[in-house]
Structures are given as structure tokens and as C-alpha cells.
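K.L.:
Predicted coordinates and the sequence they were generated for:
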Amino acid sequence: MPPLAGFIVSRAVGNAVVRNVVRRRLRHLVRGHLDRIPEGSLLVVRANPAAGSAGHDELAADLESALGRLLRPASKGRK
């Protein structure tokens, strides 16, 4: 089963037009990363209020950072 992605874009992000633009941008960006996510995974992307005024490049960088942290191998404890 391929990984699935869902998006949460609340009213705090902006009006309906802004929320839909953010959702479309995030959907486009996540589509390019689905091959990195393990089979059968469920990914939920929540847009914070700053996403409404963020540019495409800023959203892409934030998503890349979040996925990098998510997919990084777990450490075995602090040293």
C-alpha cells in the first residue's frame, strides 16, 4: 500500500482562497517526497498560520526540514 498524505489547513492560515492555495502548494510539494516515505505510512501535514504568507520556496524548505527530521534514524539515547 503506498503512503498516504493528508493536510490540515485551519482558518488561522487565512481566508478560503489562501487556505486552498496553501493546500495545493503543500500537496504538490509532498507528492515529490512520497517515494522517501515507507510503504503503508500515513503522513499528516498541518499548516501553521505563517504558511498563508509564506512563499513556495519557504514552504518547500520547511517541508524538507520536517521530513528530514521525521525520516532520520532514531538515536539510541543521549551521550
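P.N.:
That came in fine, so what should we check first? Residues are numbered from 1 along each chain as shown.
K.L.:
contacts and neighbour counts: CA atoms only from here.
P.N.:
Fine.
K.L.:
any chance you could map the helices in this protein?
P.N.:
16-31, 56-71 (DSSP state H).
K.L.:
Only the buried residues of the last one, if you could.
P.N.:
What that stands for is helix 56-71. Residues of helix 56-71 classed as buried by neighbour count (16 or more other CA atoms under 10 Å): 59-60, 63, 67.
K.L.:
second one coming, line it up with the first:
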Amino acid sequence: MLPARHRLRASADFASAVRGPGGRCGGPLVVVHATRADSREQQPARVGFVVSKAVGGAVVRNRTKRRLRHLVADRLTLVPDGTDLVVRALPATAAATGAELGAELDRLLPVAVRRAAARSRA
């Protein structure tokens, strides 16, 4: 479970992470959006999840969110302070194993964070 201080909650925060000047990296299972704000540099990284109805019914969507939350919580040390992440699940996520999701996150998180850091310096 993600601690409360590491959760994105407001829709404006989700919108700024997804549409703002940051990094985005996608694969067949998930898309990771990252943005860094200099004003939030001393605050912990925050993560939000988007799982649409295309993934499945309510039970499948909630199970997918729980799996993603668990996997991202284990990888939170890879995300620098002041970074907002949004992990968007694609329909194939529902059928993926935990190992596949973990490998996908291991591959995508560093790339999205690096792109967000480069765009915040520019």
C-alpha cells in the first residue's frame, strides 16, 4: 500500500502530470507519465493510477489498481522527490502476470523520470 503522502488525489494534479511538460513512456501494458516541479522538490514523490473501463469490469479494474499500487510502492525509491507519476493501465494489463508488470515498470519508470527531469531543466 502506498502511504498517503505518496498518493496523487486531486484531478488537477493528474491533469498536470499527464498533460504537463514532463516525460511519457509507454509499453504494451502501461503508460507512465512523469512530471517534476521545482516548487515540490522537497516534497515526496506522488503516484496516481488510471484504469479505464477498457481494462475490464469493476472487479478487474480494482484488482489491477491494487497490483499496480503494490508494484510501484516497491519501486518508489527509483522516483526522486518532487516527481508526480501517473501510471495508466492498458487493456492488456488485466491478463498480465505480476512478473510481466514488474518488468514493464522496471523498464519504463527510469525512462519517464529521466525525461521529466530533462524537461524541467529546459
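P.N.:
All right, it came through fine. The structure displayed is predicted, hence computed values, not measured ones.
K.L.:
Show me what residue 42 of structure 1 lines up with in structure 2.
P.N.:
Residue pairing (TM-score structural alignment): residue 42 of structure 1 is matched to residue 84 of structure 2.
K.L.:
Could you report the neighbour count for the residue lying closest to that match once chain neighbours are set aside?
P.N.:
Leaving aside its chain neighbours, residue 84 of structure 2 sits nearest to residue 46 (4.9 Å; criterion: CA to CA, 6 or more residues apart in numbering). For residue 46 of structure 2, the count of nearby residues is 24 (other CA atoms under 10 Å).
K.L.:
Translate residue 46 of structure 2 into the numbering of structure 1.
P.N.:
Checking with TM-score structural alignment, residue 46 of structure 2 has residue 4 as its match.
K.L.:
Is its match in contact with residue 42, as I believe?
P.N.:
Yes - with contact defined as CA atoms under 8 Å, residue 4 of structure 1 counts as touching residue 42 (5.0 Å).
K.L.:
before we move on, the earlier item: save the buried residues of helix 56-71 of structure 1 as a markdown table, and put in distance to residue 31 of structure 1 too.
P.N.:
Listed next are the buried residues of helix 56-71 of structure 1 as a markdown table, based on distance: CA to CA, whole Å:
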| residue | distance to residue 31 of structure 1 |
| --- | --- |
| 59 | 14 |
| 60 | 12 |
| 63 | 11 |
| 67 | 12 |
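K.L.:
which one of those sits closest to residue 46 of structure 1?
P.N.:
Closest approach between the buried residues of helix 56-71 of structure 1 and residue 46 of structure 1, by CA to CA: residue 63, at 10.4 Å.
K.L.:
The closest one and residue 1 of structure 1: what is the separation?
P.N.:
To residue 1 of structure 1, residue 63 of structure 1 is 23 Å away according to CA to CA, to the nearest Å.
K.L.:
Same check on residue 70 of structure 1?
P.N.:
20 Å.
K.L.:
and if you look at residue 27 of structure 1?
P.N.:
Taking CA to CA, one finds residue 27 of structure 1 at 19 Å from residue 1 of structure 1.
K.L.:
between these two, who's got more neighbours?
P.N.:
A count of neighbours by other CA under 10 Å puts residue 27 above the other of residue 27 of structure 1 and residue 1, at 15 against 7.
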